[in-house]
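**Student:** please find the sequence and the predicted model below.
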Amino acid sequence: MSEAHSEPHPLTLPEDDLFGPDNLPYGVFTTEDDQDLRRIGVRYGGYVLDAGAVADAAGSPHAGLLQRPNLNPLMAAGRPVWQAVRAELRSWLTDPAHADVLTHNLIRIEDVTLHLPFEVADYVDFYASEHHASNVGRMFRPDGEPLTPNWKHLPIGYHGRAGTVVVSGTPVVRPRGQRRAPGETSPVFGPTRRLDIEAEVGFVVGTPSRLGEPVPQSALREHVFGVCLLNDWSARDIQAWEYVPLGPFLGKSFATSVSAWITPLDALDAARTEPPGRSHPLLDYLDDSAAAEPCGLDLRLSVALNGHTVAEPPFSAMYWTAAQQLAHLTVGGASLRTGDLFASGTVSGPEPHQRGCLLELTWSGRDPLGLPGGERTFLADGDEVVITAWAPGPGGSRIGLGEVSGRVHPAR
């Protein structure tokens, strides 16, 4: 007679689970029986906790914030509220007194549909990896210096298109645009032939700031609600033709995918690390030599193309930190708004297998990747890209950052 195996209790997680009580990322979900009701959820193991329902049952003063259709009201409430809500969630999930209420409000993750968890206000993409910037410089300026003269003095960035930030799993339609082939004098119009990815980390702003008042590096925790994975899809041939003199436009504006889970910044305390050594003196507002805590993050990314791992970029190698990016973003007087998203730029390390885009991995198409389904230089229709990541957590644990995925659909 075979021995019956009971289903493990949803509140009992293995010690190595990436989504335990030290993580608790936020998302927004619907269920099959109520597809119009968007609810805030918290990832716990293989389940989603209906945070608003539990908060209401527990008589939490924050129940109203957790019963909204997106995270923006919670993010706008400020850090003291974020900390209080996080403490409540941890208490509910670890205190046996709440077990019955929790069990009735835990939903298997495969039984929910995840949505873009916050309304994006503005989107800024930086260029913070020295290894990525140097590789691109060597490809495009082989006879010159790899880095531009300003690169070691400020975090270079550009304003993207907030309306095309989409949640993980959203199809990515191959964009059309102008491109000019090498040696040709005139451009042609059509689908991009050099569709690429950029493995990045995004930072989501909660607390706004006033117009005209710069935000110092030391205020990062007061303004940044959490972290997500991000893929800034890029049409390299369209970008190459349009970006001089003003920078990326149509080559970047068709889709930016973000993970469905926003990891609270406080969940990444054990992942804080010193950034790389600075080779140039920095102006006061960017100088982090006397920072109260290290502002680098030890995040381990992995990039898979059609199920095959092609890169493992280390975020700890990023030259410019999120705190410096925030300070530079606002130093001219620009205000922060709840829902602002700023991204790190392509995450690349010093080794070939640590490069976070196909442009680098194939050296602009010169060295195709050998994959089980055939060689790739840039993306083909039907290709699926999945970026995952984890970070060190308390006591040797690991914090999962979920995933950001997208499949390429043909041009329309």
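**Tutor:** Happy to help now that I have it.
**Student:** all contacts plus neighbour counts: C-alpha atoms, from now on.
**Tutor:** Noted.
**Student:** ranges for the strands of the stretch 51-200 of the chain?
**Tutor:** Using DSSP state E, counting those that start in this stretch, the strands of the stretch 51-200 of the chain run over 106-108, 112-115, 123-126, 157-159, 165-167, 172-173, 176-179, 188-191, 195-196, 199-205.
**Student:** can you add mean neighbour count and distance to G137 and give those back as a markdown table?
**Tutor:** Output for these, formatted as a markdown table (neighbours: other Cα atoms under 10 Å; distance: least, Cα to Cα, whole Å):
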| stretch | mean neighbour count | distance to G137 |
| --- | --- | --- |
| strand 106-108 | 19 | 46 |
| strand 112-115 | 19 | 37 |
| strand 123-126 | 21 | 16 |
| strand 157-159 | 16 | 16 |
| strand 165-167 | 23 | 27 |
| strand 172-173 | 20 | 28 |
| strand 176-179 | 20 | 20 |
| strand 188-191 | 14 | 26 |
| strand 195-196 | 22 | 17 |
| strand 199-205 | 27 | 18 |
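**Student:** would TSV of those strands with distance to G373 be doable?
**Tutor:** Shown next, in TSV, are these (distance: least, Cα to Cα, whole Å):
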stretch	distance to G373
strand 106-108	33
strand 112-115	29
strand 123-126	32
strand 157-159	35
strand 165-167	27
strand 172-173	20
strand 176-179	25
strand 188-191	23
strand 195-196	18
strand 199-205	22
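**Student:** and of those, who's closest to T31?
**Tutor:** Closest approach to T31 among those is made by strand 112-115 (4.9 Å; Cα to Cα).
**Student:** helices or strands next to that closest one in the packing?
**Tutor:** Identification of packing neighbours for strand 112-115 by 3 or more Cα pairs under 8 Å, 6 or more residues apart in numbering; DSSP states H and E yields strand 26-31.
**Student:** hold the first one in mind and look at this next one:
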Amino acid sequence: MRPDSPLAVPSDALFGVHNLPYGVFSTAAEPGRRRLGVAYGEHILDAGAAARATGASAELTALLDAPSLNPLLAAGRPVWTRVRAALTAWLTADEHRAAVEPRMVPRADATSHLPFDVADYVDFYASEHHAATVGRIFRPGSDPLPPNWKHLPIGYHGRAGTVVVSGTPVVRPCGQRKTPADPAPGYGPTRRLDIEAELGFVVGAPSPQGSRVALADADEHVFGVCLVNDWSARDIQSWEYVPLGPFLGKSFATSVSPWVVPLDALAAARVEPPARDTEPLPYLDDRGARPPYGLDIALEVRLNGHLVSRPPFAAMYWTYAQMLAHLTVNGASLRPGDLFASGTVSGPEPRTRGALIELTWNGERPLELPDGTRRGFLEDGDEVTITATAPGPAGTRIGLGEVSGRVRPAH
């Protein structure tokens, strides 16, 4: 293979053959035409064009020629496995090189779009370290965790319509605010704009209303993962959340990475979840599960280019299988394109915390950035970028790409 071929990708590349994440892209030549693509090295395989050029079946070609991931999501795990095998063959076998090479588009020349149409969005609160730190900030001297926290994965329903792809600017939201010192609430732009570094799980195969998804069936429904930044207006949130929880402080924007990494690509990242000191109810009992449902994914958070945190997903108390089991235990249905996120990923050390509210102790201890600036919460013009990698086979690593967003002033 020619060294300059777009198919000449090292086996240890973050977007190499062990990864093959899916996304949706367009080009300057056809800006209105959205295509399903697979990231490979520094290029994107135009999946539909490759299917036609290699003489793939009509079923497979129709799935890959769609303008979003949703038809493939709905097809289910046996089809996901066949499609992944076909993509691997197209990108690596000499017999397909002549057909596939012309269907590779430089990533630098492509525009990324939301990779799937979000059906429903649920956000969890699955990190014990995050929940306990926030509890210590707001309830000093009391038990930092609410009494239900270790018995069920706490979550809330978000707003699917404001999930946006990485790179979309985030307008500072306005709303009601009231501090304990204020005699009455006021209205205006949030003064405490925050981020939450999270992992998102993309649902493929649906489930009927009135049924439940068991832990052992989670992998039949979860297609893959993406990075999530759950932007949060802490002052709006703190005034509104009693008694029903997050609302306008969360619903203005949630950013996701443009690439969805298939769950199959994370086989080498499976780890045991942390030891638990509370016995879960049977429907949440994942002890002895093989493979385990913990994931060794290393996140990094950068503020204006400066590394401020390295949150470890392996430290999360609740796993994605437990989140999905709890999400559906009341009979709630799943739809292709459902997105559920982990909540803030945080570790035990100060520089492993995934939100500014923790990193700065609610703004009381501002971050000192290398350029001499200080941040308690985000200012207009700030840009936040979250990246992540995970173990791949034979000591390699795979990449989850990045999710980034820049803050714009309130309208």
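**Tutor:** That came through, no problem. Small disclaimer: the values here were computed from a predicted structure and weren't measured.
**Student:** got a TM-score for the pair?
**Tutor:** Scored against TM-score structural alignment, normalised by the length of the second structure, the superposed chains reach a TM-score of 0.98; 407 aligned residues with a Cα RMSD of 0.9 Å.
**Student:** before we move on, the earlier item: quick one: which of the strands of the stretch 51-200 of the first structure is nearest G45 of the first structure?
**Tutor:** Closest among those, once you apply Cα to Cα, is strand 106-108, at 9.3 Å.
**Student:** the second structure: matching residues for that closest one?
**Tutor:** The counterpart of strand 106-108 of the first structure in the second structure, counting by TM-score structural alignment, spans residues 104-106.
**Student:** same question, stretch 213-232 of the first structure
**Tutor:** So stretch 213-232 of the first structure is aligned with residues 211-230, judged by TM-score structural alignment.
**Student:** next one: stretch 247-264 of the first structure
**Tutor:** Going by TM-score structural alignment: stretch 247-264 of the first structure matches residues 245-262.
**Student:** same thing with stretch 339-348 of the first structure?
**Tutor:** Against the second structure, the aligned range for stretch 339-348 of the first structure is residues 337-346 (TM-score structural alignment).
**Student:** can you check stretch 83-91 of the first structure too?
**Tutor:** By TM-score structural alignment, stretch 83-91 of the first structure lines up with residues 81-89 in the second structure.
**Student:** how big's the offset between that stretch and the first structure?
**Tutor:** On the superposed models, the aligned residues of the first structure are on average 0.3 Å from stretch 81-89 of the second structure, with distances taken as mean Cα distance after the TM-score superposition for the first structure.
**Student:** quick one: contacts of that stretch?
**Tutor:** By Cα atoms under 8 Å, 6 or more residues apart in numbering, the residues outside stretch 81-89 of the second structure that reach it are V17, L20, L60, H96.
**Student:** which residue lines up with the first one in the first structure?
**Tutor:** V17 of the second structure is assigned P21 in the first structure as its aligned equivalent, the criterion being TM-score structural alignment.
**Student:** so its match touches R43, yeah?
**Tutor:** No - P21 of the first structure is not in contact with R43 according to Cα atoms under 8 Å; the separation is 9.4 Å.
**Student:** the more surrounded of the two?
**Tutor:** Of the pair P21 of the first structure and R43, R43 is the one with more neighbours under other Cα atoms under 10 Å, namely 27 against 21.
**Student:** what strand or helix carries that one?
**Tutor:** For R43 of the first structure, the element it lies in under DSSP states H and E is strand 34-44.
**Student:** by how much does the very next helix or strand once past that strand deviate from the second structure on average?
**Tutor:** Reading on from strand 34-44 of the first structure to the C-terminus, the next helix or strand found by DSSP H and E is strand 47-50. On the superposed models, the aligned residues of the second structure are on average 0.4 Å from strand 47-50 of the first structure, with distances taken as mean Cα distance after the TM-score superposition for the first structure.
**Student:** which residues sit against strand 47-50 of the first structure?
**Tutor:** Residues outside strand 47-50 of the first structure that contact it (Cα under 8 Å, 6+ apart) are P10, R39, I40, G41, V42, R43, L102, N105, L106, I107, R108, I109.
**Student:** help me confirm that T387 of the second structure is found in a strand?
**Tutor:** Yes - the assignment for T387 of the second structure (DSSP: H, G, I helix; E, B strand; the rest coil) places it in a strand.
**Student:** what number of residues lie near G144 of the first structure?
**Tutor:** By other Cα under 10 Å, neighbour count at G144 of the first structure equals 10.
**Student:** by contact count, what packs against the strand holding R43 of the first structure?
**Tutor:** Other elements packing on strand 34-44 of the first structure under the criterion 3+ Cα pairs under 8 Å, 6+ apart are strand 26-31, strand 47-50, helix 51-57.
**Student:** tabulate those (JSON lines), appending mean neighbour count.
**Tutor:** Output for those, formatted as JSON lines (neighbours: other Cα atoms under 10 Å):
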{"stretch": "strand 26-31", "mean neighbour count": "23"}
{"stretch": "strand 47-50", "mean neighbour count": "24"}
{"stretch": "helix 51-57", "mean neighbour count": "20"}
